[in-house]
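A.B. asks: Next come a sequence and a model predicted from it.
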Amino acid sequence: MDRTSLEHKARSLMSRIGAQQESLGSEVWISLTSQGRLEQEIARVGDALDSGEAMPLAGLFFAAKDNIDVAGFATTAAHPDFSHMPERSSAIVAALEQAGAIALGKTNMDQFATGLTGSRSPYGAVHSDTFPDRVSGGSSSGSAVSVAKNFVDFSLGTDTAGSGRVPAAFNHIYGFKPTCGVTVVEGVVPACESFDCVSVFAKDFATGSLVYRTLLDPKFPARGRGDEAAMAPIHRTRRLAVPREEDLASLSPIFREEFEKCLAGVQSHGYQLVPVDMTPFFESGKLLYEGALVAERYLAVGEFMEHHHEHADPSVEHIVLNAKEPPAYRYVREKDQLARRIKETLPLFSECEGLLVPTTGRHPTMSEVAAQPIAVNSELGLFTTFVNLLDMAGIAFPVASTAEGECGATLLVPALHDAEAIRIVAELADEQLPESDIEQGSVPILVFGAHRRGQALNSQLTQLQAQYLSTVSTAPHYVMGVMPGTGYPRVRLVEGEAGESITGELWNVPVNAFARFAQMVRQPLSIGPVELSDGRYVLGFLCGSVIPVEEMNISKLEDWLSYAEAAG
């Protein structure tokens, strides 16, 4: 896109916004760009394009939820007394602008990102674009509606309990919720900082996935691809987990029917559906508001709200100020409970490629929320609140417009498998990803010694574009020895009755590079099946049936790195 085209598109979008601004007031926008700022941004992007700079998002205009700093706009978090001018844009906005996107304004939201309805703002409640008598969903309400009304190409929200997914469902658009930590939260007003992330809304999958994939670029994330919290690899099983029949009891009859049609569509794409007990997920989700974890909301803005009651939303004020009460020991205990629950639910993804759930059970009216603001809000979070607590990523997508509002579904995957969610939803939506993003398949390889991170032969993996997945342990029947005379200590692993559980690293090797990697393996080593502590089998480095007498048996150390460190 050239400078002239940018100018023409900007005029068209601003004209569309202006035509509806009188009727909407501040329902969608808390602040809009000035003509001077817009011209400066168009000149910036135009100059970069003229110089040949790569700008994958050039030509795209966006909105940002008003708890995300954008230079030149005040940040209010939907509380007028909180308004301040940031010195610079948040890290994520700066990344998008560097890629060529241009901000048109800041959007309305549930105050301090506390809510899933879109009705908790002194700037006005936000209505669904397609069903004006029903809620827009929150807290990223204005951001979702700005996309649904075609004011912008995409928008930024935040998501702690479902705010990047519920508004997507209620406005018939896509919501991309990344792994916490992959999208940087520097310059974002926190809600519950441990569980906050920045999300992306788009009306079409192609635009949303382009922005999402741009933010997943290794230049931007705060949480590295080699994070120890990375989950075990998702196996291409063509199976998706879904809630059991009894776990869908909260859905209205119409939403239940539409979700069943959605599942039938998934099956038509060749996926097998595996019903799973959602109880551990639902119980985890309750901890965000009903437990001590809510204390993080007081930490974020509690002291401010203690002294600024005039413009406070009553429901938000109640939640934030009461969050001061839980004792510290409960907070620590619940953090520990979540860590254990993550380990308990993780095996699901060794059997299934993802978990498919309804985004919400129904689409409430504005009057229903006004009558029971807390109860309806809690109801809307049943299938969303547990996601960040259990360290998952997901994509919400539209299912159907019904007589009772908008119905949506969400595909969930473990942490750091965001690209898998993009791939699966693209397939279900019959969308074609760019060829450069289509993974040609990979093989998980278990390594124990010099191929591990920071060791002498690790470059043999990284040069083949292999990716570290996680640190794992074998079943407790392997013997580990060290081969002498190679210039550095090398490990050999054999099965043995008096063995131990040995620590190693799983790496994903691209299929088209696996043959080259296998050719580097020299006798007496070979590649064969190794049993992991969770019962799975993966390919790994093995050797003969015994450890020769002249070699050192280091099995009791259970980790080759312990031996290598001691050996200097």
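C.D. replies: Nice, thanks for sending it over. Computed from a predicted structure; not experimentally measured.
A.B. asks: Going by C-alpha atoms from here, please, whenever you check contacts or count neighbours.
C.D. replies: Noted.
A.B. asks: List the buried residues of stretch 65-72.
C.D. replies: 65, 66, 67, 68, 69, 70, 71 (16 or more other C-alpha atoms under 10 Å).
A.B. asks: wait, isn't the third one in contact with residue 73?
C.D. replies: No. Between residue 67 and residue 73 there is no contact, the gap being 11.0 Å when judged by C-alpha atoms under 8 Å.
A.B. asks: hmm, back to that, if you look at the buried residues of stretch 65-72, which of them are in helices?
C.D. replies: Using DSSP state H, no member of the buried residues of stretch 65-72 falls in helices.
A.B. asks: Could you dump those into JSON lines with distance to residue 293 added?
C.D. replies: Formatted as JSON lines, the buried residues of stretch 65-72 follow (distance: C-alpha to C-alpha, whole Å):
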{"residue": "65", "distance to residue 293": "24"}
{"residue": "66", "distance to residue 293": "24"}
{"residue": "67", "distance to residue 293": "21"}
{"residue": "68", "distance to residue 293": "22"}
{"residue": "69", "distance to residue 293": "25"}
{"residue": "70", "distance to residue 293": "29"}
{"residue": "71", "distance to residue 293": "32"}
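A.B. asks: Would you mark the buried spots in stretch 29-38?
C.D. replies: Quick answer for stretch 29-38 (16+ other C-alpha under 10 Å): 29, 30, 31, 32, 33, 38.
A.B. asks: For the fourth one, give me its contacts.
C.D. replies: With contact taken as C-alpha atoms under 8 Å, 6 or more residues apart in numbering, residue 32 is in contact with 104, 105, 106.
A.B. asks: Mind doing that once more with 10 Å?
C.D. replies: 14, 17, 38, 63, 73, 103, 104, 105, 106, 107 (C-alpha atoms under 10 Å, 6 or more residues apart in numbering).
A.B. asks: where's residue 373 relative to residue 116, distance?
C.D. replies: Taking C-alpha to C-alpha, to the nearest Å as the measure, residue 373 falls 10 Å from residue 116.
A.B. asks: then this one, side by side with the first:
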Amino acid sequence: MDGALDLATLAHRYRTGSADPVGVAEEVLRRIAARGDDHVWITLRSAGDVLADAALLAAEATDRPPLYGVPFAVKDNVDVAGMPTTAACPGYAYIADRNAPLVDRLIAAGALLVGKTNLDQFATGLSGTRSPYGACESPLVPGLISGGSSSGSAVAVAAGLVSFAIGTDTAGSGRVPAALTGTVGVKPSRGLVSTLGVVPACASLDCPSVFATSVADGLAVLSVIAGTEPGDPWSRPFPAVPATAPPVGPLRIGVPREPEFFGDDAAAAAFEEAAGALARLGHRLVPVDLDPFVAAGRLLYEGPWVAERLAAFGGFAERHRDMVHPVTLKILDGGRQLTAVDAFEGYYRLRELRARTMREWASMDVLVVPTVPTTFTIGEMLADPIARNDMLGHYTKFTNLLDLAGLSVPAGMTAAGRPHGITLLGPAGSDALLAGVAASYPVPSAKAAGAAPRASNGSVSATRSPALASVPSPAPPGDGPVPVLAVVGAHRSGQPLHGELVGLGATPLGTALTAPRYHLYALDGAVPRAGLVRAAAGGVRVEVELYEIGAAALGTLLTMIAPPLGLGTLELDGGRYVHGFLCESYAAAGALDISAHGSWPGYLLSRLSPT
């Protein structure tokens, strides 16, 4: 089986018969066994059960659901029928008698459950080091924390053990691990995904989250688990989440006027470059005052919301103090002196701060912040667990208190060799908008120390991974060769002809959107291909992958392309020009127009979905 587990690759292989769910399950189990005791898992399903479920899926010849045969994991504070739920506290464990609704939705969509992952105990922490089952290490840098509390879920995806994983997010647990492992972390609007069957941390703030190797995969999973759930007091109605990211036009993106990095100059430089990449996509950067946001975040552990954790599991902690992690116990004890008056005063303070943040939202559509301001090794984290945990949450703790949606994407490695990520934030209900912005962000590959760089789809690439700053700014047509290639369909990562690019030494630079002047068509043939045609009038934005490729290699590629496709000059959103795959207009006459899907992977996913 090919190494990639992203949704588009699996869908293609299942459709063409080059893979089946049993073979994929066997490969996943081999990978897990090969990593040994990596502290990722608390409970794995038996190999027999996983393979039996895979065999049942393989027997389905028609009407394949949207996540058919896609392996996944869930954080071990989410109920799975017949399996223990520990919340990383063995003494707390119980056997769930039913699945959490989100698990039911995933299984109904054809996903294949592998097991339950490690976490900071009772989902209290952002470091991934507060678990009796061990501390998960980031796959990117030896000895680096993976982030928490959804540590095992993030590492399972980053290490290529599953296609996606479910986490939870109260203070940043679905975003901090994403930044530290080079994955995408989708933190939905509160109430968009049901929390029934999830052990609460702060019930009024909790929400499930998704870790994936790409924005496309994260959004596809979110579209399956989103929706109101009868009987869930925290469920809220929102517009349906699309399975593919919608194209977005230039937006006003807020940037902290005085960002805090706690002395990490390399992280500061990386964020400046990441914000610049958004500007190069055509967005307008707007300085904003982040003080009221940060002040709201402080209420989570310095205000009455600490007491809400007592309402969830404080009774157990008081009766079984010897079973609770010392740091978790210290945090809980801080809430025991709070009163009802404190709760109301905290609520009033939050409303005051929310009103101040609304003045900032009047000038922006989306807010971008560093996911974490700095990073720590496991040893550094254990030496000062509370203060450094607070630093990790500087840009995440306010999100749920202020009722925002969030999406974290990798932003490469800093000059100090540490992973960096950015988080896009928007008001509740803006999940699709955030995905649209993130899908066009040119995600650079994260290079693990001493290992081959990971490609943007999570597979391993043998080519170098340049920093975002090294991406050239292409000149207009006629001003000389452009060493950047836009790839539309069968040459994209995970697609049948991608090996041609790898063989030519092409280096992935992430994804981008074309200018809104194109139509996308599905072309018939032995290898299904996408045809991009510039429209005489009108048109839409289409997602493409960008690659750096040498001039000689580009010439070689031209001789390998079969008509009606060829290479030409392609305009990106924001006015940049690159070389790109284009289709002769005559071939579009009888072809299926798939422009509404926004991309070739989006179209392929739609063919698997009953809708």
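C.D. replies: Nice, thanks for sending it over. Values in this document were obtained by computation on a predicted structure and should not be read as measured data.
A.B. asks: what TM-score do we get after superposing?
C.D. replies: Taking TM-score structural alignment, normalised by the length of the first structure as the basis, the two superposed chains have a TM-score of 0.71; 427 aligned residues with a C-alpha RMSD of 2.6 Å.
A.B. asks: circling back: which neighbours do residue 67 and residue 73 of the first structure share?
C.D. replies: With C-alpha under 10 Å, 6+ apart as the test, residue 67 of the first structure and residue 73 both reach 83, 106.
A.B. asks: related to what we said a few turns ago, neighbour count: residue 373 and residue 116 of the first structure, which is higher?
C.D. replies: Using other C-alpha atoms under 10 Å, the more surrounded residue of residue 373 of the first structure and residue 116 is residue 116, with 33 against 19.
A.B. asks: That one pairs with which position in the second structure?
C.D. replies: Alignment note (TM-score structural alignment): residue 116 of the first structure maps to residue 126 of the second structure.
A.B. asks: To which secondary structure element type does that match belong?
C.D. replies: What DSSP: H, G, I helix; E, B strand; the rest coil gives for residue 126 of the second structure is coil.
A.B. asks: what's it in contact with, if anything?
C.D. replies: 119-120, 145-151, 169-177, 385-386, 388-393, 396.
A.B. asks: 6 Å instead?
C.D. replies: For residue 126 of the second structure, the contacting residues are 147, 148, 149, 173, 389, by C-alpha atoms under 6 Å, 6 or more residues apart in numbering.
A.B. asks: before we move on, back to that, among the buried residues of stretch 65-72 of the first structure, name the ones in strands.
C.D. replies: Among those, DSSP state E puts residue 65 in strands.
A.B. asks: Which of the buried residues of stretch 65-72 of the first structure sits closest to residue 337 of the first structure?
C.D. replies: residue 67 (29.7 Å; C-alpha to C-alpha).
A.B. asks: If you drop the residues flanking it in sequence, what lies closest to the closest one?
C.D. replies: Distance criterion C-alpha to C-alpha, 6 or more residues apart in numbering; nearest residue to residue 67 of the first structure, sequence neighbours excluded, is residue 77 at 4.4 Å.
A.B. asks: Specify the local secondary structure of that neighbour.
C.D. replies: Relying on three-state DSSP, one would call residue 77 of the first structure coil.
A.B. asks: so it sits right up against residue 64, yeah?
C.D. replies: No. With contacts counted by C-alpha atoms under 6 Å, residue 77 of the first structure stays clear of residue 64, the gap being 11.1 Å.
A.B. asks: Quick check: the residue sitting nearest the centre point of the first structure vs residue 248 of the first structure, distance?
C.D. replies: Taking C-alpha atoms, centre = their mean, the centroid of the first structure lies closest to residue 178, which sits 1.7 Å from it. Counting by C-alpha to C-alpha, the gap between residue 178 of the first structure and residue 248 of the first structure amounts to 25 Å.
A.B. asks: again with residue 106 of the first structure
C.D. replies: Counting by C-alpha to C-alpha, the gap from residue 106 of the first structure to residue 248 of the first structure is 36 Å.
A.B. asks: before we move on, what about residue 514 of the first structure?
C.D. replies: Residue 514 of the first structure is 43 Å from residue 248 of the first structure, by C-alpha to C-alpha.
A.B. asks: cool, residue 338 of the first structure as well?
C.D. replies: 23 Å.
A.B. asks: show me where the stretch 101-250 of the second structure has helices.
C.D. replies: 101-108, 151-158, 176-181, 215-225 (DSSP state H, counting those that start in this stretch).
A.B. asks: and the longest one with helix 101-108, angle?
C.D. replies: So that's helix 215-225 of the second structure. 110 degrees (axes from the mean of the first three to the mean of the last three C-alpha atoms, to 10 degrees).
A.B. asks: What mean distance separates the following helix or strand past helix 215-225 of the second structure from the matching residues in the first structure?
C.D. replies: Later in the chain than helix 215-225 of the second structure, the nearest helix or strand by DSSP states H and E is strand 252-256. Taking mean C-alpha distance after the TM-score superposition for the first structure, the mean distance separating strand 252-256 of the second structure from the aligned residues in the first structure is 0.5 Å.
A.B. asks: residues in the first structure matched by strand 252-256 of the second structure, start to end?
C.D. replies: Using TM-score structural alignment, strand 252-256 of the second structure corresponds to residues 239-243 of the first structure.
A.B. asks: now swap in stretch 384-392 of the second structure and tell me
C.D. replies: By TM-score structural alignment, stretch 384-392 of the second structure lines up with residues 372-380 in the first structure.
A.B. asks: ditto for stretch 73-83 of the second structure
C.D. replies: With TM-score structural alignment as the criterion, stretch 73-83 of the second structure aligns to 63-73.
A.B. asks: So what does residue 95 of the first structure match up with in the second structure?
C.D. replies: Under TM-score structural alignment, residue 95 of the first structure pairs with residue 105 in the second structure.
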